[in-house]
Each structure stands twice: as structure tokens, then as C-alpha cells.
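J.: Sequence first, then the predicted structure:
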Amino acid sequence: MAGRNGRTVRDLRRANRTAVLQRLYFDGPLSRFELGPATGLSSGSVSNVVADLVADGLVEEAGSVDSDGGRPRTLLRVAPASGHMIGVDVGETRVRVELFDLTLTELARAERPLAQQRYDVDVIVGHIRDGIAEVLAAAGLPAERLLGAGIGVPGIVEHTAERGAVVHGQTIGWDAVPLEALLRAGSPLPDTVPYLIDNGAKTLGQAEMWFGAGRGARNAVVVLFGSGVGASLVTPDVEQGRAVEWGHLTVRVRGRRCRCGALGCLEAYAGAESLLARWREEGGRVPEGTDEETALTALLAAAHPSGDESADPVALAVLEETAEYLGAGLSD
């Protein structure tokens, strides 16, 4: 039966379950007494909802704490094995696939390095499919047990009714790539398990707001600083975050050419590829035959050596100039 606001008893029950699960997931373990103020539910409603969630295997007891003069209060938490999910990061140098339980404990991981033709669509799709199959096999988990697979990608993600998530990535050569449809074709996951695809900087921003340095903040800018440069802006108006193409802000007129084709972008000075290229152009000793991460570590070590060694003035100058460009970009 629907009430005056159109909500049925089933809607109300679902909303109450969601409120309790969210608070336990983000702030737990919590006692029933603490769940009341945290969710705005009455003590009776909390008891009923918790009893249902325990019976469904979604919530379990997690010890107890002393109360003020009364009996110890039983703590509750989300049951780790009640759900599983996969996270995929399509990065600059590799595709990483990880399997988690509901408390974000990592159960299995697979990584696929990206060669020079790193953003070939078929290669990326194959790496994601193979990585998902590998982590499921490693954990012995049936695919239908998954709640979903979240995928962070470079570029702008358009969500369409016909083709699902479509990726527009000028800097990686992707023009309206129907990534979700491609993954579904020959997918190791059944149709009941959703692919949740979004911009990598946006997913990073959301993760920081939920579990990292942004917890408790109303407004935040989360910067992704690696081979490329990106950012996510989170405000009360955009609680899920908005991806910002911050790396393609012009910081120098007629400056270095960026991989997007424009001149003077922030990424052309602050991205990892640019850092190493500028160090090499100025006569720096860039390690040959190493990956990007190792070469960057060498750059940092040269600029700020340990012990009594003197700093490499070229490496130090490159980093100081980069810091100026980053400061200007953040200010803008």
C-alpha cells in the first residue's frame, strides 16, 4: 500500500536497509545504539532492520564495547563474504584487475603491462576480460557471485541507452569506443553482473571522498598525477564528482606540444613523459631500457639524493619548473 508521498511499505523497508548498510559500510563497526542517530531511525526500526540483515547474511556481529553502566554493546559490521566486486584500472603503463570482498579486502590481482601500442582497443578489451577471468579463477569465485565490475578509463565517458558506456579519449586515440558493448561480447561475466565504467580521475576522486583524504569534506579537488594529468572536482552539487580535463589547461602560450595536439598544456610540462623528456633534453642521465616508473624514481633520486651526494642540478631544475606549472594550474 502506498502512502501520501507515493512510497510503499516495500520502498520504506528498502530505504531503511540501505541507510543501515551504508553507515555500517562507511563507518562500521557500529552498535545498534549508534546506528539510531547515524541513520535517523528509531531504535525499534534499527532492531528490525538489523535482524533482517543478519538473517540475510549481509551483517554480522564484530565483538562488543563497554557501555556507560549497562551491558556491553554488540558491534555490527557488513559481512565481508556477503558480496564481491572487481575493480579495473586502465592506466598509462598497465591494466590492473583486482577482486575484493565487501570490506575491500583484496582477494586476487592480475596485471597486464601495456607495450608501445598501449591503447589499441582490442588489446585493452582482451586484457580486461583475461584479468577478470584470472582473478575469479584464483579466488575460486563463480562469476555470478559478483555485484559488479568497476572500470576506470582515460577520457570522457558517455552513457548511452543503445551501446552502454562509450569512451571519447582524444589523447589515447579513442573516438567513441563502445567499451561496454565490446566487453559484453565474449565477456566472462553473466548479463546480471553490471560493468560500471567511468573516467579514472572521477573514480579516484570518489574513492578519496569515501575512504581516503576527502572523508568528511564537502568540497574537494582530487588530482591524478602520473603519465597524464587529470583531476576530479567534488562539491555538494556534484556529489559523485566531475572529471576535469585539467591536464589540458594552457599554462604556456606557444609552449611544448601536448599529446592531445595542442600547445602549452599543463600535461606537456607536468606529465611523467614530459618530465623525463625535459630531463633528457637538458642533458640529464635518464636510465635506458627501464619502465617509466623506474626512470621517474631515478629523476627524484638525482634531484634529492640521500647521504652526502650532491643534487643533480638539471634534475632539480626540471622538478622546480614543474612545481611552478602545477602551482599555476591549481591556481587557475
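T.: Nice, I can see it. Numbers count the residues shown, from 1 in each chain.

J.: C-alpha only now, for contacts and for neighbours.
T.: Noted.

J.: now the helices: where do they sit in the chain?
T.: Applying DSSP state H to the chain gives helices spanning 9-27, 32-39, 43-55, 121-139, 179-184, 200-211, 267-270, 272-281, 292-303, 313-331.

J.: taking the ones you listed together, which one is wrapped up most tightly?
T.: Burial of those is given as mean neighbour count (mean count of other C-alpha atoms under 10 Å); helix 267-270 ranks first at a mean of 29.

J.: For Thr160, which non-adjacent residue is spatially closest?
T.: Leaving aside its chain neighbours, Thr160 sits nearest to Val166 (7.2 Å; criterion: C-alpha to C-alpha, 6 or more residues apart in numbering).

J.: I figured that neighbour hits Glu158, correct?
T.: Yes - assessed by C-alpha atoms under 8 Å, Val166 is found in contact with Glu158 at 5.1 Å.

J.: on that earlier part again, how many residues are close by the residue nearest to Thr160?
T.: 24 (other C-alpha atoms under 10 Å).

J.: quick one on the thing from earlier: just put the helices of the chain in CSV and tack on distance to Gly87.
T.: Output for the helices of the chain, formatted as CSV (distance: least, C-alpha to C-alpha, whole Å):
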stretch, distance to Gly87
helix 9-27, 17
helix 32-39, 28
helix 43-55, 25
helix 121-139, 9
helix 179-184, 14
helix 200-211, 10
helix 267-270, 26
helix 272-281, 24
helix 292-303, 22
helix 313-331, 29
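
J.: Included below, for side-by-side comparison, is a second structure:
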Amino acid sequence: MHAKSGRTVRDLRRENRTAVLRRLYFDGPMSRLMLGPATGLSSGSISNVVAELVAEGLVEEAGSVDSAGGRPRTLLRIAPGSGCMIGVDIGETRVRIELFDLALTELARTERPLATSGPRTGRYEVGVVVAHLRDGIAEVLRTAEVPAERLLGVGIGVPGIVEHTDTDGAVVHGQTIGWDAVPLERLLREAVDLPPEV
């Protein structure tokens, strides 16, 4: 007797979509024929997933390549404008916030200086950094005229070790900057109006 895996049709559908999107993002553009072996999915599954992703505007055609007989194969790629990502670098002298489309084209950038005089730990005061993040994220979205709903994620580089907790999300332990168990994700979510799935 086999135990049930607990996976639903919805889980399988999500995994198939993720596999196709991942391959197109990292290895694209690719044809439907190339996606099969790259993802391990059947040609029928590829056709269904691709049709769904094209209809949602997440995937688009990107030209064609000749085939070894028959008509040319259509190449597919991630639609660059279908979503955006924000990258943040909390550096030694500044906080840099950049907005990118899915082709990693920079759409907007801003920097907020960190105090360079006074005690080193004063430079990384948590409230100041969170305020820089709040204002910088709002600025890059406004500059690029991108609604927050198109935002897929925010990645933050911090000088320290990041621990994920169930209650606070990403918690930063940064000895060199004087942060001990700073609940950065929770503080950022409280300060910035981000969609819950970001």
C-alpha cells in the first residue's frame, strides 16, 4: 500500500509552471520542443502550461529558429514587462535601491547616504535604514510609474547573517553593524505598503 504524497492537482500545476518559467528565465529563449527535455514535462503539459502563461502575459514569443524539416520553431521568453523586482544593497556608506524588469533592465535607482561621521554603529541605526528603504522603494516605483501590484519581490543584501523565522520573517544578525536579531522583514512590511505575496 502506498502512502499519499499530499500533493494536489493545484500543486502539480504550480510546479509545472515554475519549471517552465525557471527554464525560460535562466536558459531562454527556448522552443516548446526544447522545454520538454529541459523540464521533464510531456509535450502536452508544455503546450498547456505555455498557453496559460502566454494568455496571462508572463511569456511571449521571441522569434523563431529553423527546424530539421518542417516549419520553424517559435522561441519563447519571459515577458520582461510582466513583473518587476527590487534589489537593495545596504552598504558601508549608503543604501541603494534599484527597480528591474524581468529581463534585469534597470528601470529606476536611488541612493540614500548613511552618516559617515560619528560612531560606526550610529550609521546603521535600524529606524534610519528602514526609513531609507520605505522612501527609496516608493521613489523607484513612482519614478518608473510601476504600481506595487506588479512587484514580484524585494531582495535585500545586508552585512550579516539572515535567519528566517515564522513570526518575523527575515531576521538579521549583523555583528559588524551592531544588529542583533533585527526583524528587518517585519519592520519593512510595517513601513512599506507591499502586496502580501511579495
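T.: Ah, there it is. If you're wondering where the values come from, they're calculated on a predicted model, not measured in any experiment.

J.: TM-score, when you put one on top of the other?
T.: Once superposed, the chains reach a TM-score of 0.89 (TM-score structural alignment, normalised by the length of structure 2), with 191 aligned residues with a C-alpha RMSD of 1.7 Å.

J.: quick revisit: could you find the counterpart of the residue nearest to Thr160 of structure 1 in structure 2?
T.: Residue pairing (TM-score structural alignment): Val166 of structure 1 is matched to Val171 of structure 2.

J.: List the residues that contact that match.
T.: Contacts for Val171 of structure 2 (C-alpha atoms under 8 Å, 6 or more residues apart in numbering) come out as Val162, Glu163, His164, Thr165, Ala181, Val182, Pro183, Leu184, Glu185.

J.: So which of these sit within strands?
T.: Val162, Glu163, His164, Thr165, Ala181, Val182 (DSSP state E).

J.: any idea how far the fourth one is from Ile156 of structure 2?
T.: Right, Thr165 of structure 2. 16 Å (C-alpha to C-alpha, to the nearest Å).

J.: go on, the last one?
T.: Counting by C-alpha to C-alpha, the gap between Val182 of structure 2 and Ile156 of structure 2 amounts to 14 Å.

J.: ok, these two, which is more surrounded?
T.: Val182 (18 against 15).

J.: how about that one, what's its partner in structure 1?
T.: Checking TM-score structural alignment: Val182 of structure 2 goes with Val177.

J.: wait, doesn't its match sit right on Val167?
T.: Yes - shown here, Val177 of structure 1 and Val167 form a contact pair, counting by C-alpha under 8 Å, at 5.1 Å.

J.: will you turn the ones in strands among the contacts of Val171 of structure 2 into a markdown table that also has distance to Met34 of structure 2?
T.: Converted to a markdown table, these look like this (distance: C-alpha to C-alpha, whole Å):
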| residue | distance to Met34 of structure 2 |
| --- | --- |
| Val162 | 37 |
| Glu163 | 38 |
| His164 | 36 |
| Thr165 | 39 |
| Ala181 | 46 |
| Val182 | 45 |
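
J.: Can I have the buried ones of the residues you listed as a ChimeraX selection?
T.: Here is the ChimeraX command that selects only those of these that count as buried (16 or more other C-alpha atoms under 10 Å):
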select :162,182
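
J.: ok, now how distant is the residue nearest to Leu326 of structure 1 when sequence neighbours are not counted from Tyr325 of structure 1?
T.: Nearest residue to Leu326 of structure 1 in three dimensions, chain neighbours excluded: Ala270, at 6.9 Å (C-alpha to C-alpha, 6+ apart). Using C-alpha to C-alpha, Ala270 of structure 1 is found at 7 Å from Tyr325 of structure 1.

J.: ok, the most centrally placed residue in structure 2 - contacts?
T.: Nearest to the mean C-alpha position of structure 2, by C-alpha atoms, centre = their mean, lies Gly153 at 4.0 Å. Taking C-alpha under 8 Å, 6+ apart as the contact definition, Gly153 of structure 2 lies against Cys84, Met85, Ile86, Val198.

J.: wait, what's in contact with Asp27 of structure 1?
T.: For Asp27 of structure 1, the contact set (C-alpha under 8 Å, 6+ apart) is empty.

J.: can you pull the buried residues of stretch 87-105 of structure 1?
T.: By 16+ other C-alpha under 10 Å, the buried positions in stretch 87-105 of structure 1 come out as 87-103.

J.: just checking, what residue in structure 2 corresponds to Pro190 of structure 1?
T.: Per TM-score structural alignment, Pro190 of structure 1 is aligned with Leu194.

J.: pretty sure that match is touching Pro147, no?
T.: No - contact between Leu194 of structure 2 and Pro147 fails when scored by C-alpha under 8 Å: they sit 10.2 Å apart.

J.: The two: which has the busier surroundings?
T.: When Leu194 of structure 2 and Pro147 are compared for neighbours, Leu194 comes out ahead with 17 against 12, by other C-alpha under 10 Å.

J.: Tell me who's in contact with the more buried one.
T.: Neighbour list for Leu194 of structure 2: Ala148, Glu149 [criterion: C-alpha under 8 Å, 6+ apart].

J.: ok, now how distant is it from Thr116 of structure 2?
T.: Here the criterion is C-alpha to C-alpha. By it, Leu194 of structure 2 lies 30 Å from Thr116 of structure 2.

J.: Likewise for Arg32 of structure 2?
T.: Noted for Arg32 of structure 2: a distance of 53 Å to Thr116 of structure 2, by C-alpha to C-alpha.

J.: One more: Cys84 of structure 2?
T.: Relative to Thr116 of structure 2, and taking C-alpha to C-alpha, Cys84 of structure 2 is found at 32 Å.

J.: Thank you, goodbye.
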